[in-house]
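Peer 1: Below is the structure, and that's it, no one-letter string:
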């Protein structure tokens, strides 16, 4: 039973960018630029005074090359005054949601009343790196992919996330057919929702400047409306010779950002804001 004396966190506004594929339509934009769109739209839609924000919380995993203080880059460029602090959170795939959890916890602890929380990733801009600070005395120089080393490879087992998926599939006895069917259903439902305009309310369009003019991106790029179970079944395993994880049933490599405005219910009522949701609870794993 909830403690009536504990303050309740509520959501006042939310927004996300469209999702882009690796080296796709959103690749020209940095993580800071993508975050600026989502966080700025969430603040605007909520109707809050940006000067009253207590802190900006940003989940981000591949931070190599994003520049100093990514949350500050995002918040200031999104119209939040520079007296508002920001912090980055890295909990791998749970980073963005963890930022919302921390905002909710801060409200319950009476540390503040108003937070902007979310996440951003630009996988397309993850750099290749070489450890040459001490010099390269002889021979070639090896490059590392920050997307792999910082995001997709388990440092304990030297596994890619696809190998981890193979391990879990074996443990839970998930078949290739079940994985392909789930992937097909996901694409089908997403395509139908897009066609029906159900994502329009949550998407903040992204404007990209090119030499030929401006391009406005307002729909998700990775959705495959033409995929079939048969096409998915014909793909080769991507990580293990006799494995089940393929390019068709694995999560994509994407660019995008999402954000929510989290406030105490007392703040919302005092300022006359109508919450769109409330945070009832949350849980996490390592």
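Peer 2: That came through, no problem. If you're wondering where the values come from, they're calculated on a predicted model, not measured in any experiment. Numbers count the residues shown, from 1 in each chain.
Peer 1: Every contact and neighbour count from this point should use C-alpha atoms.
Peer 2: Fine.
Peer 1: Sort out which residues of stretch 197-214 are buried, please.
Peer 2: By neighbour count on 16 or more other Cα atoms under 10 Å, the buried set for stretch 197-214 is 199, 202, 203, 204, 205, 206.
Peer 1: Let me know whether the third one touches residue 17 as I believe.
Peer 2: What it means is residue 203. Yes - with contact defined as Cα atoms under 8 Å, residue 203 counts as touching residue 17 (5.3 Å).
Peer 1: hey, what's in contact with both of those two?
Peer 2: Counting by Cα atoms under 8 Å, 6 or more residues apart in numbering, the shared contacts of residue 203 and residue 17 are residue 218.
Peer 1: What sits closest to residue 92 if chain neighbours are left out?
Peer 2: Using Cα to Cα, 6 or more residues apart in numbering and skipping the chain neighbours, the partner closest in space to residue 92 is residue 61 (5.5 Å).
Peer 1: surely the one you found meets residue 121?
Peer 2: Yes - Residue 61 lies in contact with residue 121 (Cα under 8 Å); the separation is 7.1 Å.
Peer 1: and here's the other structure:
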């Protein structure tokens, strides 16, 4: 009974934890760059496939992760032994993903002397991996680290988010992602992966997966309206900068209802939100999403070329959220 009372107190906002988040100066307020600054120098990912029937349905998670690790080392001309640490965000892998991640490390010819850890903070696991590596660099434990995220597997009534509004947001996400894909905006971040698939008759063939499989360019409002709601008819489950200072907001679209509420509540200009589409179109592999958002954000800021700020954010299971601000120095 006490367990129920405690949980209910948190849900009602009556539980006094003795601590609350406090506003703090954002690093953007510091006037000059510092030798202690942590810099993201590169990022790659695989395409996001369809579960159970896509190009990666017969590919193991360690093979996918290894393809990305290898590509990053090759692109940056880094020797594997130069890495000081590896952190992999994951959610659904058995054994906290440690065995899978370590095998991926070995498949990438990264020696066992390079330490590796895994982290699970639900939907923000990939972003948490980035934060963990940044913390290690900042405190002087090492100079170079690799942050990864992997998953191989995806509020409305209270706040008045209608089904129609959710469908409109989902349609916009699909349209933005389709335009970005047709323009080749994801090519710089996706590592082509050659793998094998087996059809229903057991025949094996080799394919190379080069693009996200969840994007549906032909999506329409009429088609979305025909989809069965994920929840009951009457509802759904669910730093010193101003909005004007931020060029891009990468908000995870765990659900259309949650994303719509965030955009409206914060007063974000729609054109700044997920300009290349979001998880509704691309997919939401839990352990990967945070890292994927960082890569997509930084690549888009690089394409635009000017000095700018970007925000990555996501909701997290059990009533939490996470966000990070990134500064792009300009070309």
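Peer 2: That came through fine. As the structure is a computational prediction, the values presented were derived from the model and not from experiment.
Peer 1: quick one: TM-score?
Peer 2: Comparison of the two superposed chains (TM-score structural alignment, normalised by the length of structure 1) gives a TM-score of 0.69, and 227 aligned residues with a Cα RMSD of 3.3 Å.
Peer 1: about what we covered before: now, which of the buried residues of stretch 197-214 of structure 1 sits nearest residue 191 of structure 1?
Peer 2: Checking the buried residues of stretch 197-214 of structure 1 against residue 191 of structure 1 by Cα to Cα gives residue 199 as the nearest, at 10.3 Å.
Peer 1: Tell me the residue in structure 2 aligned with that closest one.
Peer 2: Aligned counterpart of residue 199 of structure 1 in structure 2: residue 186 (TM-score structural alignment).
Peer 1: and if you look at residue 221 of structure 1?
Peer 2: Alignment note (TM-score structural alignment): residue 221 of structure 1 maps to residue 213 of structure 2.
Peer 1: Its match: what secondary structure?
Peer 2: Secondary structure, DSSP: H, G, I helix; E, B strand; the rest coil: residue 213 of structure 2 is coil.
Peer 1: Next up, the contacts around it.
Peer 2: In this structure, residue 213 of structure 2 makes contact with 47, 48, 49, 50, 54, 282, judged by Cα under 8 Å, 6+ apart.
Peer 1: Using the three-state scheme, assign the third one.
Peer 2: This points to residue 49 of structure 2. Going by three-state DSSP: residue 49 of structure 2 is coil.
Peer 1: my read: it touches residue 208, true?
Peer 2: No - look at residue 49 of structure 2 against residue 208 with Cα under 8 Å: they stay out of range, at 11.8 Å.
Peer 1: residue ranges of the strands in structure 2, please?
Peer 2: Along structure 2, counting by DSSP state E, strands occupy 85-89, 116-119, 145-149, 193-198, 204-209, 246-251, 308-316, 320-328.
Peer 1: For residue 234 of structure 2, which of those strands is the nearest?
Peer 2: Per Cα to Cα, nearest to residue 234 of structure 2 of the strands of structure 2: strand 308-316, 22.1 Å.
Peer 1: chain center to that closest one, what's the gap?
Peer 2: Averaged C-alpha coordinates place strand 308-316 of structure 2 at 10 Å from its chain's average position (Cα atoms, centre = their mean, to the nearest Å).
Peer 1: Over to stretch 86-97 of structure 1?
Peer 2: Relative to its parent chain, stretch 86-97 of structure 1 has a centroid offset of 9 Å by Cα atoms, centre = their mean.
Peer 1: so that stretch aligns onto which residues of structure 2?
Peer 2: Per TM-score structural alignment, the counterpart of stretch 86-97 of structure 1 in structure 2 is residues 116-127.
Peer 1: mind checking the end-to-end distance for that stretch?
Peer 2: End-to-end span of stretch 116-127 of structure 2 (Cα to Cα, to the nearest Å): 16 Å.
Peer 1: So what touches that stretch?
Peer 2: Under Cα under 8 Å, 6+ apart, the answer for stretch 116-127 of structure 2 is 85-91, 96-98, 101-102, 128-129, 147-150, 286-292, 294, 314-317, 321-322.
Peer 1: ChimeraX command for the buried members of those residues?
Peer 2: Applying 16+ other Cα under 10 Å to the contacts of stretch 116-127 of structure 2 leaves a buried subset, and the ChimeraX line that selects it is:
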select :85,86,87,88,89,90,91,96,97,98,101,102,128,129,147,148,149,150,286,287,288,289,290,291,292,294,314,315,316,322
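Peer 1: which ones are touching residue 39 of structure 1?
Peer 2: The contact partners of residue 39 of structure 1, taken as Cα under 8 Å, 6+ apart, are 15, 16, 74, 75, 78, 116, 117, 118, 258, 259, 260.
Peer 1: measure the second one to residue 50 of structure 1 for me?
Peer 2: This means residue 16 of structure 1. Residue 16 of structure 1 sits 18 Å away from residue 50 of structure 1, going by Cα to Cα.
Peer 1: higher neighbour count, the two?
Peer 2: Neighbours were counted for residue 16 of structure 1 and for residue 50 using other Cα atoms under 10 Å; residue 16 has more, 28 against 20.
Peer 1: residues contacting that one?
Peer 2: Contacts of residue 16 of structure 1 were listed using Cα under 8 Å, 6+ apart, and they are 37, 38, 39, 41, 42, 202, 203, 204, 256, 257, 258, 259.
Peer 1: redo that, cut-off 10 Å
Peer 2: Residue 16 of structure 1 sits next to 34-35, 37-42, 118-120, 199, 201-206, 256-260 when contact means Cα atoms under 10 Å, 6 or more residues apart in numbering.
Peer 1: gap between the counterpart of it in structure 2 and residue 170 of structure 2?
Peer 2: Under the alignment (TM-score structural alignment), residue 16 of structure 1 maps onto residue 45 of structure 2. As for residue 45 of structure 2, its distance to residue 170 of structure 2 is 23 Å (criterion: Cα to Cα).
Peer 1: Also residue 72 of structure 2?
Peer 2: Distance from residue 72 of structure 2 to residue 170 of structure 2, by Cα to Cα: 32 Å.
Peer 1: circling back to that earlier point, pick out the most distant pair among the contacts of residue 213 of structure 2.
Peer 2: Spanning the widest gap among those are 54 and 282, at 13.2 Å by Cα to Cα.
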